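**Student:** Structure for the following, please:
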Amino acid sequence: MFRVLAATVALCWSLKTSREGETCAPLKNHGSYSAVEIGIGTPRQSFDLVADTGSSNVIVTHCACQQTNCFGYSTPCFTGANRSSTFHIPLGEDGEPESLALEFGSGVIFGVLGTDVVSLGSTAAVMNRSLVLMYDHELDASITDFEGIFGLGLPYDDVGFEKSSWLTTAAIDRFSMCFTGFEEDGVLRLNYGEAKESKMKSVGKYHWGLNFNGISIGQETQEVLFCDGQTASSRCGIIPDSGTTLMLGPSQQILELFSSLCDMWPRCQKAYAEFNRTQKDEFTLGGALGDWLKHALSKWGLPTISSPFAPDPKTQVKLDKRRHFEGLLKSCQSWGASDTAALDKELPTIYWHLAGAEGEKQILEMPPSSYVVAMGYAEQVACLPFFGEYEYVTAQNGPIWILGSAVFYDYVVQYDLSSSSISFSDSPCGHCAGAPSAVSGVPLLKLARKRRGNGQRLRRQEGKVRMPHWDTQRPL
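**Tutor:** So this is what the prediction gives:
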């Protein structure tokens, strides 16, 4: 108890000085996710934790994991009792540590609740009975070098946690996230200046959530495909989540989106029209890639969702258009999508229509080279839509979409805890002080277009994607 009290007193000066200015930390790009360096304990032990706005927990791999061989000897792990003077594990009424199991898209993490100092740069907070120490897991076998999760989710009271959020414990008012490039580090800023963009008040109780008013294709003034919000049955919600790799939506609406993208893509229009006339495909629909593509896709680790669609004529038309859309993308190398400029010239731009709880609105532009990725090498390259299916339906907000990592490459996503609001800015992502910043004055969306115009290579996604795993029985 004395050690924890001493740490709390020593922390006061750290918190006072850190609030005087912005704290900036690089986000290390790991392809499927970005990680931030976090210090735990006294003296500080450093870990690269997944920066996750979809979770509010701070989780670190404990060295007990080595005893169960859960991640092998090469993974950094936290040593508490014999290395950190501020470490403490509270005991329950039965004299045992409080244990818990947390479910994620990649599996289950088993941990105990502990107390210690958690710091990001010069900003620190004592996580009292809320630091999760992972001692075992049932995560996917393809996940390696997992050091833990740094939760930046919307703070809420949860059973078993006195204060489950580092943000509230450290008295963070605002933070923002952006990814500078597909192979470059991004930036996480704490207590940045007030957002200039219109803030949208979060509609979520458990997540940073907004009202989703659908997607339009080609132009932002086009009629939205779904979720227009005109009736109770057409309401939808959306969660901008840095910890999810893909953009996820209900299978029925994903079908509507892909079939409509085929309608707005001349190459796909022509291929489908020829198929409709002859009932014979003029191209391979990616079939020439065969077993290689099947094996490559299996690395993404996407869950299989059984089709809920009835085989009526209208649905069959949409399924055929979706098949042509996905097939043409898989065969992208054969029709010349060798770089982002070629891809953006071929396919239409999509627009996300978002709104806050008090009616504030914002439209996000997303070009093809943001929603299409490539995998493979040399003669075997396939392009894939960066979307997946995820069924999460709420009584109040309807079907929920997840706006994953792609949006953080085109926008600075700003979260304001004081007003429980979210905003998106195309202002420069920049770099933290001391890092090279040749493009710090160029807005993200303009920078992306500049790179695409110069023939930047297509974004790659070879490894396993991160999927959310939330209690879908809860409201947004």
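**Student:** from here on, contacts and neighbour counts on C-alpha atoms
**Tutor:** Noted.
**Student:** I'd say Arg189 and Cys178 touch.
**Tutor:** No: look at Arg189 against Cys178 with C-alpha atoms under 8 Å: they stay out of range, at 9.2 Å.
**Student:** Please say which of these two ends up with more neighbours.
**Tutor:** Between Arg189 and Cys178, counted using other C-alpha atoms under 10 Å, Cys178 has the larger neighbour count: 30 against 19.
**Student:** buried residues in the longest strand along the chain?
**Tutor:** Using DSSP state E, we find that the single longest strand of the chain is strand 123-139. Residues 123-137, 139 are the ones in strand 123-139 that count as buried (16 or more other C-alpha atoms under 10 Å).
**Student:** so what sits against both of Arg189 and Cys178?
**Tutor:** Overlap of the contact sets of Arg189 and Cys178 (by C-alpha atoms under 8 Å, 6 or more residues apart in numbering) is empty.
**Student:** Which parts of the stretch 251-400 of the chain are helices?
**Tutor:** Taking DSSP state H, counting those that start in this stretch, the helices of the stretch 251-400 of the chain run over residues 251-263, 266-278, 290-298, 313-330, 340-346, 368-371.
**Student:** got the contact list for Val407?
**Tutor:** Taking C-alpha under 8 Å, 6+ apart as the contact definition, Val407 lies against 240, 366, 370.
**Student:** again with Cys262
**Tutor:** Cys262 touches 268-269, 321-322, 324-325, counting by C-alpha under 8 Å, 6+ apart.
**Student:** next one: Lys446
**Tutor:** Neighbouring residues of Lys446 by C-alpha under 8 Å, 6+ apart: Asp426.
**Student:** Next, find the distance separating it from Ser427.
**Tutor:** To Ser427, Lys446 is 9 Å away according to C-alpha to C-alpha, to the nearest Å.
**Student:** Please apply the same query to Pro443.
**Tutor:** Using C-alpha to C-alpha, Pro443 is found at 4 Å from Ser427.
**Student:** do Val373 as well
**Tutor:** The spacing between Val373 and Ser427, counted by C-alpha to C-alpha, is 24 Å.
**Student:** Second chain to compare with the first, below:
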Amino acid sequence: MKCLVAVLVCAVLAEGIVKIPLQKHKSMREALREKGIELPYQDPALKYQPNEFAGSAYMYINNYADTTYYGAISIGTPPQSFQVLFDTGSANLWVDSIYCNTQACNAHKKFDPRQSSTYSAKGQSFYLPYGAGSLYGTFGYDTVQVGDIVINNQEIGLSTNEPGQNFVVAKFDGILGLSYPYISAGGETPVMDNMISQNLLGANIFAFYLSRGGQQGSVLSFGGVDNSLYKGEIYWTPVTSESYWQIGVQGFEINGQETGWCSRGCQSIVDTGTSTLTAPSQLLPYIMQAIGAQQSQYGMYMVDCSQINNLPTLSFVISGVALQLPPSAYITQNGYQSCSVGITPTYLPSRDGEPLWIFGDVFLREYYSVYDRTNNRVGFASAA
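**Tutor:** Next comes the predicted model:
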């Protein structure tokens, strides 16, 4: 299912409280100012009142070509740092390890459990298939740090074999799954569930702000949201299946005209680990016809770049609210007069036969998304 080609900065955060290093060595305030976001001044002495900040972490994550959003975590004692894809479409945490010598593993940093005084082996192996790429591994336990949140005895997967080429060019050393434990391979307890059970969060939520145009400035937060990163209000919709972050879709509109395709209900999985908007395969030809896209010899749907402003706006009706995707969201300019449509098909059935969509990064760049485990709901607000 997963493509795998595939910010929150707290408004009350003093400089230096939580900072994930960026390639460009700018302060959080400077980086956000370039995006037109001005943080209010806060007294730096507030950091000496830890209760004011307990239970939340705000961290920059990297944007690679609008296809992959990843950031740093650390594992072990002393900590070993890794770049991981933050993925709401899977549940396991795994990293490359010294037990793996395939080309994909050798291209990345590897976790060495021998160098960690807090590591313990579980003695259980696993297999994880993704839409593109798969791996074998073994489970263990160790301390994991995400932002400034430290999780004790977190189950982690250590890769032992990553066949094929899919992970060779990946910008990340592993994946941190953020979906429900129901879909966790091997029954591994997800990171978010351990944060909850260890009472590490002020609120049992996390949120994403995804930058666009390959620019940096994406943010992932745990335990809180940042009002400066979205406009208007957050619209909430209930999770319909506590496995993926799956929600109901009541309507699909093209230029404000209801198509009727979801009149009997559609489902959608909200998935930061999928780079495109994924449509039910039976609906894709009609969408491309409405867009006026032509299929290339490589199977991609293309449009004339000069016509982008004339293309339709797509809208999803979710809990009574129409969330719009303008053509600027779903069209990517690949080069001079070469523009592709960031919508791909899925052939997976949904529950009760309702057509299944995947709201990947194409959708999520338009909307600040909030994932609420206490109330089992997803929130969307227009991204700032």
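**Student:** quick one on the thing from earlier: would you mind pulling up the elements that the longest strand of the first structure packs against?
**Tutor:** With contacts taken as 3 or more C-alpha pairs under 8 Å, 6 or more residues apart in numbering; DSSP states H and E, strand 123-139 of the first structure sits against helix 2-18, strand 58-61, helix 64-67, strand 107-120, helix 166-169.
**Student:** of all these, which lies closest to Arg277 of the first structure?
**Tutor:** strand 107-120 (46.5 Å; C-alpha to C-alpha).
**Student:** which residues of the second structure does that closest one align to?
**Tutor:** With TM-score structural alignment applied, strand 107-120 of the first structure matches the range 133-146 in the second structure.
**Student:** That stretch: how far from the chain's middle?
**Tutor:** Stretch 133-146 of the second structure sits 18 Å away from the centroid of its parent chain (C-alpha atoms, centre = their mean, to the nearest Å).
**Student:** ditto for stretch 399-415 of the first structure
**Tutor:** When distances are taken as C-alpha atoms, centre = their mean, stretch 399-415 of the first structure is centred 7 Å away from the chain's centroid.
**Student:** so that stretch matches what in the second structure?
**Tutor:** Aligning stretch 399-415 of the first structure against the second structure (TM-score structural alignment) gives residues 355-371.
**Student:** residues near Thr332 of the second structure, how many?
**Tutor:** Residues lying near Thr332 of the second structure (other C-alpha under 10 Å) number 20.
**Student:** before we move on, what about Gln307 of the second structure?
**Tutor:** 12.
**Student:** Going along the chain, name the strands of the stretch 101-250 of the second structure.
**Tutor:** 120-129, 134-146, 149-161, 174-177, 205-209, 218-222, 230-242, 245-249 (DSSP state E, counting those that start in this stretch).
**Student:** Tell me which of the ones you listed sits nearest to Ser74 of the second structure.
**Tutor:** The nearest among these, by C-alpha to C-alpha, is strand 134-146 at 5.2 Å.
**Student:** Surely Glu103 of the first structure and His137 touch.
**Tutor:** No: using C-alpha under 8 Å, Glu103 of the first structure makes no contact with His137, being 9.8 Å away.
**Student:** For those two, list the residues in contact with both.
**Tutor:** Residues touching both Glu103 of the first structure and His137 (C-alpha under 8 Å, 6+ apart) are Ile109.
**Student:** State the distance from His207 of the first structure to Ser421 of the first structure.
**Tutor:** For His207 of the first structure, the distance to Ser421 of the first structure - C-alpha to C-alpha - is 11 Å.
**Student:** tally of neighbours for the nearest residue to Gly140 of the second structure once chain neighbours are set aside?
**Tutor:** The shortest distance from Gly140 of the second structure to any non-neighbouring residue, by C-alpha to C-alpha, 6 or more residues apart in numbering, is to Ala121 (4.2 Å). By other C-alpha under 10 Å, 14 other residues sit near Ala121 of the second structure.
**Student:** Show me what Ala121 of the second structure lines up with in the first structure.
**Tutor:** Match for Ala121 of the second structure (TM-score structural alignment): Ile89.
**Student:** so its match touches Gly114, yeah?
**Tutor:** Yes: between Ile89 of the first structure and Gly114 there is a contact at 4.5 Å, judged by C-alpha under 8 Å.
**Student:** okay, and the common contacts of these two?
**Tutor:** Residues touching both Ile89 of the first structure and Gly114 (C-alpha under 8 Å, 6+ apart) are Arg129.
**Student:** Relative to Asp173 of the second structure, how far out is Asn63 of the second structure?
**Tutor:** Distance from Asn63 of the second structure to Asp173 of the second structure, by C-alpha to C-alpha: 15 Å.
**Student:** From the neighbour counts alone, determine which of these two ranks first.
**Tutor:** Counted by other C-alpha under 10 Å, Asn63 of the second structure and Asp173 do not tie: Asp173 has more neighbours, with 26 against 23.
**Student:** quick one: the more buried one from Ala107 of the second structure, how far?
**Tutor:** Separation of Asp173 of the second structure from Ala107 of the second structure (C-alpha to C-alpha): 9 Å.
**Student:** what do you get for Asn101 of the second structure?
**Tutor:** Asn101 of the second structure sits 9 Å away from Ala107 of the second structure, going by C-alpha to C-alpha.
**Student:** what do you get for Asn194 of the second structure?
**Tutor:** 30 Å.
**Student:** again with Glu233 of the second structure
**Tutor:** Relative to Ala107 of the second structure, Glu233 of the second structure is positioned 43 Å away (C-alpha to C-alpha).
**Student:** Gly213 of the second structure touches Ser328, doesn't it?
**Tutor:** No: counting by C-alpha under 8 Å, Gly213 of the second structure stays clear of Ser328, with 10.7 Å between them.
**Student:** show me what contacts Pro163 of the second structure?
**Tutor:** Going by C-alpha under 8 Å, 6+ apart, Pro163 of the second structure touches 102, 104, 133-135.
**Student:** Since that was my last question, I'll sign off now.
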